[in-house]
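>>> Dropping a prediction and its sequence here:
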Amino acid sequence: MTTTFLETVRRYADSHSDQNGTARTPIPGLTAIRALTPGQLQYAINRPLVALVLQGRKRVTMGAHTFDFGAGESLLISADVPTVSQITRASAQLPYYSLVVELDPAVIASLIVEMNLAPEQQGIPVRVDPTETEVADAALRLMRLLERPSSLPVLRSQFIREIHYWLLAGRHGAAIRALGVADSHAQRIARAVAIIRSEYAKPLRIERLAEAAAMSPSSFHQHFRAITSLTPLQFQKQLRLIEARRMMLSEGSDVSSAAFGVGYESVSQFTREYGRMFGLPPAKDIKAALGQLDTAA
């Protein structure tokens, strides 16, 4: 991991980070992350991605698997799975910096054909490995495009494709190959996941999701859980609770507005399920989280 890569990401993150330390770029799916202090637990159901850590350390848990990793290592998430993460090493003198690249199944599918790669079965959807030099170099070139905006329309897709190529060619390759296999179980479940993500506040119809995945309802349940580690209803519930927490933290929504906004019909039910997931009732959790943000600032 080169100093130049770190400095390039640092410059962008320092000048563009929001109050949560997220610096979104004009390139879809590319985000820089910065933290000045160790953080609170973060709950998410991530899209498939690779996160390249350049400074500091982080811990991510998925089910029974916990990963501690730091500078020079990459986190790969190859399916829409729930994770709990925490930045464990960061300071004002040595902030935490990482670069997150969302994986594009269409690009992966195209490259699999051109590279003549054999299909792979879906394995453990979260893993950590050393960042390969070719991936870091391609990511650095992509970040440098941000300093020359006129080049983005011409070169952006080329560099995104190059990052995917080196990921497929390297130690992450087998883990992400299933994302690009036409009509694989991973792709079919991804179609159902996309519906849940876009309509999480609406009642869930399993028959519609199974039809989108071209599976019977029983087969759909089996494969959905195998890939995401959750049932469809659990997946929707976690999405609702994560979004409600974001609304209260970032938009200042009160508990009732957040509950109804994500599809709950009962504030008491929302409060119970929120407490089970986040460890505290909504009002106490948000007060504690905002206090931690104020301290960090």
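Thanks, I have the structure now. Remember, predicted model here, so these are calculated numbers, not experimental data. Numbers count the residues shown, from 1 in each chain.

>>> contacts, neighbours, all on C-alpha from now
OK.

>>> Spatially central, which residue of this structure would that be?
Nearest to the geometric centre of the chain sits residue 46, at 3.2 Å (Cα atoms, centre = their mean).

>>> Could you check how far the closest residue in space to that residue that isn't next to it in sequence is from residue 140?
The shortest distance from residue 46 to any non-neighbouring residue, by Cα to Cα, 6 or more residues apart in numbering, is to residue 80 (5.5 Å). Separation of residue 80 from residue 140 (Cα to Cα, to the nearest Å): 26 Å.

>>> Neighbour count: those two, which is higher?
A side-by-side neighbour count of residue 80 and residue 140, using other Cα atoms under 10 Å, places residue 80 first with 24 against 20.

>>> Just list the residues touching that one, thanks.
45-48, 190, 193, 227-228 (Cα atoms under 8 Å, 6 or more residues apart in numbering).

>>> if we can go back for a sec, show me the contacts for the residue nearest to the centre of the chain.
Taking Cα under 8 Å, 6+ apart, we find residue 46 in contact with 77, 79-83.

>>> so residue 89 touches residue 59, yeah?
No - using Cα atoms under 8 Å, residue 89 is not in contact with residue 59, being 9.6 Å away.

>>> So for those two, which sits in the more crowded spot?
residue 89 (19 against 16).

>>> Quick one: neighbours of residue 181, just the number.
The burial count for residue 181: 23, using other Cα under 10 Å.

>>> again, but for residue 57
For residue 57, using other Cα under 10 Å, the count is 21.

>>> and it, how far is that from residue 95?
For residue 57 relative to residue 95 (Cα to Cα), the value is 10 Å.

>>> does residue 219 sit in a helix or strand, and which one?
Assessed by DSSP states H and E, residue 219 sits inside helix 217-228.

>>> Name the surrounding residues that touch that helix.
With contact meaning Cα under 8 Å, 6+ apart, helix 217-228 is reached by 79-82, 122, 125, 185-186, 189, 206-207, 210, 213, 230-232.

>>> next up, a second structure to put side by side with the first:
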Amino acid sequence: MAALITRLAPGNGYTQSALEEVRLLRSDVPLERTPVLYEPSIVIVCQGRKRGFLGDNVYIYDAQQFLVVAVPLPFISQTEASKEEPMLAVALRLDLQVLADLLVTLQLPFAAEVEPVSMLSTPLDERLGDSVLRLLEALQSPQETQVLAPGLLREIYYRVLVSEQGAALRAALTNQGYFAQIARALQIMQTRYQQHMEVADLAREVGMSSANFHARFKAVTQSSPMQYLKSLRLHQARLLMVRQGFSAVAASAETGYESPSQFSREFKRFFGRSPQQEAQYMQEILRLAPACSLAGSYQ
């Protein structure tokens, strides 16, 4: 796997493959603990190691374990890598339509006693590893990418859904119970983060009482609704500054802040650096790793 990823992604950072749902990640430098925002995805590290910190939990994903994220989720990420042994990984975006079709086809019973989870680290077994290997091999050829890769991606989804920890992921993806309501709320927040938002209105929109919404939201994301919204806005602001050259004032306005000074205070508290310092730091990371991904993706 490592050799195939190296061939597909010779440069630092992430490389978009010919298949929309698949990106290759490479880092020749270690990355300290930093806030990130992951989209729903499966991340398989073939070399090196990454750690995710969410609440009191630590998730390790490396050659032995892979990471599954069921909803858009902010957390803290750390990467172990070096020039001699770069971190190499493949990130598979979860296609919810394909997953829904698989769930219908599988007709596996919904286990009410299984608690859905937003994020989990799972042992990489031989069969799943073989599926990933064949996907990477197919991506070497434009013809095989077009003909074989979509089926291989579907096979990987299947392997994950029927794995030992698959029940928790199936519960998260099945439109039942509070998890589906919170997932809907997260989707709303992703599309409307620039707008003024009242938690009571959001709770009402997904059919929950305010008190129940607060409790369930914290259970899924390990943060309050307003903390999540703030995190989302700050990640998007950082992305605008680093990738599009926005000033801190322009980024704050674009992401829904009315006060640039409040934005700067919250930004520094969240990232540990002022907006200008963080932009300079990430530009340096991008210089070392030109395609390094930021908010909304994998760092």
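The structure has been received and is ready for your questions. Predicted model only: the values in this text are computed from it and were never measured.

>>> Aligned to the residue nearest to residue 46 of structure 1, what sits in structure 2?
In structure 2, the residue paired with residue 80 of structure 1 is residue 72, using TM-score structural alignment.

>>> sec struct for residue 98 of structure 1, please.
Here residue 98 of structure 1 is recorded as strand under DSSP: H, G, I helix; E, B strand; the rest coil.

>>> Show the contacting residues for it.
9, 32-34, 51-55.

>>> Filter the residues you listed down to the buried ones.
With burial judged by 16 or more other Cα atoms under 10 Å, the buried subset of these is 9, 32-34, 51-55.

>>> rewinding a little: the helix or strand that the helix holding residue 219 of structure 1 is followed by: which residues count as buried?
Next helix or strand after helix 217-228 of structure 1 toward the C-terminus (DSSP H and E): helix 232-250. By neighbour count on 16+ other Cα under 10 Å, the buried set for helix 232-250 of structure 1 is 232, 235-245, 247-249.

>>> on that earlier part again, for the contacts of residue 80 of structure 1, which ones persist in structure 2?
Retained in structure 2 (both residues aligned by TM-score structural alignment, their matches' Cα atoms under 8 Å) from the contacts of residue 80 of structure 1: 45-48, 193.

>>> Mark which of these are part of helices, please.
Among these, DSSP state H puts residue 193 in helices.

>>> out of the kept ones among the contacts of residue 80 of structure 1, which are inside strands?
Judged by DSSP state E, those include 45-46 as members of strands.

>>> By neighbours, which of the kept ones among the contacts of residue 80 of structure 1 wins?
residue 193 (23 neighbours).

>>> Tell me the counterpart of that one in structure 2.
In structure 2, the residue matched to residue 193 of structure 1 (TM-score structural alignment) is residue 186.

>>> And its match, how far from residue 164 of structure 2?
From residue 186 of structure 2 across to residue 164 of structure 2, the span is 27 Å (Cα to Cα).

>>> can you give me the helices in the stretch 51-200 of structure 2?
Remark: helices assigned in the stretch 51-200 of structure 2 by DSSP state H, counting those that start in this stretch are 96-106, 126-138, 142-147, 149-161, 166-173, 177-192, 199-205.

>>> With structure 1 overlaid, how far apart is the longest one on average?
Here helix 177-192 of structure 2, set against structure 1 after superposition, deviates by a mean of 1.7 Å using mean Cα distance after the TM-score superposition for structure 1.

>>> List the buried residues of that helix.
For helix 177-192 of structure 2, by 16+ other Cα under 10 Å, it's 178-186, 189.

>>> before we move on, what about the fourth one?
Along helix 149-161 of structure 2, these residues count as buried under the neighbour rule (16+ other Cα under 10 Å): 149-150, 152-161.

>>> Residue 257 of structure 2: which of the residues you listed is nearest?
Within these, the smallest distance to residue 257 of structure 2 is 38.6 Å, found for residue 157 (Cα to Cα).

>>> Surely residue 43 of structure 2 is within a helix?
No - per three-state DSSP, residue 43 of structure 2 lies outside any helix segment and is strand.

>>> Trace it over to structure 1, please.
By TM-score structural alignment, residue 43 of structure 2 lines up with residue 51.

>>> correct me, but its match touches residue 78?
No - counting by Cα under 8 Å, residue 51 of structure 1 sits too far from residue 78 to count as a contact (11.4 Å).

>>> Pick out the most distant pair among the contacts of residue 46 of structure 1.
Greatest spatial distance among these (Cα to Cα): 79 and 83, at 11.0 Å.

>>> ok, these two, which is more surrounded?
In this view residue 79 of structure 1 and residue 83 are compared by other Cα under 10 Å, and residue 79 has more residues nearby, 28 against 18.

>>> How about the contacts made by whatever residue of structure 1 lines up with residue 82 of structure 2?
Aligned against structure 1 by TM-score structural alignment, residue 82 of structure 2 finds its counterpart in residue 91. For residue 91 of structure 1, the contact set (Cα under 8 Å, 6+ apart) comprises 35-38.

>>> Against residue 148 of structure 1, how distant is the residue nearest to residue 46 of structure 1?
For residue 80 of structure 1, the distance to residue 148 of structure 1 - Cα to Cα - is 33 Å.

>>> same deal with residue 209 of structure 1?
Distance of residue 209 of structure 1 to residue 148 of structure 1, computed by Cα to Cα: 43 Å.

>>> same question, residue 290 of structure 1
Computed as Cα to Cα, the residue 290 of structure 1 to residue 148 of structure 1 distance reads 36 Å.

>>> who's more crowded, the two?
Ranked by neighbour count (other Cα under 10 Å), residue 290 of structure 1 and residue 148 place residue 290 first, with 15 against 9.

>>> Okay, and the counterpart of the more buried one in structure 2 sits in which element?
Under the alignment (TM-score structural alignment), residue 290 of structure 1 pairs with residue 283 in structure 2. Assigned by DSSP H and E, residue 283 of structure 2 belongs to helix 275-288.

>>> Just the buried positions in that helix, please.
275, 278-279, 282-283, 285-286, 288.

>>> Help me confirm that residue 99 of structure 1 comes into contact with residue 34.
No - counting by Cα under 8 Å, residue 99 of structure 1 does not reach residue 34; the two are 9.2 Å apart.

>>> So what's the residue count around the alignment partner in structure 1 of residue 125 of structure 2?
Using TM-score structural alignment, the partner of residue 125 of structure 2 in structure 1 is residue 132. Close neighbours of residue 132 of structure 1, defined as other Cα under 10 Å, add up to 18.

>>> where does residue 132 of structure 1 sit relative to residue 150 of structure 1, distance-wise?
The gap separating residue 132 of structure 1 from residue 150 of structure 1 is 29 Å, by Cα to Cα.

>>> State the distance from residue 17 of structure 1 to residue 33 of structure 1.
The spacing between residue 17 of structure 1 and residue 33 of structure 1, counted by Cα to Cα, is 7 Å.
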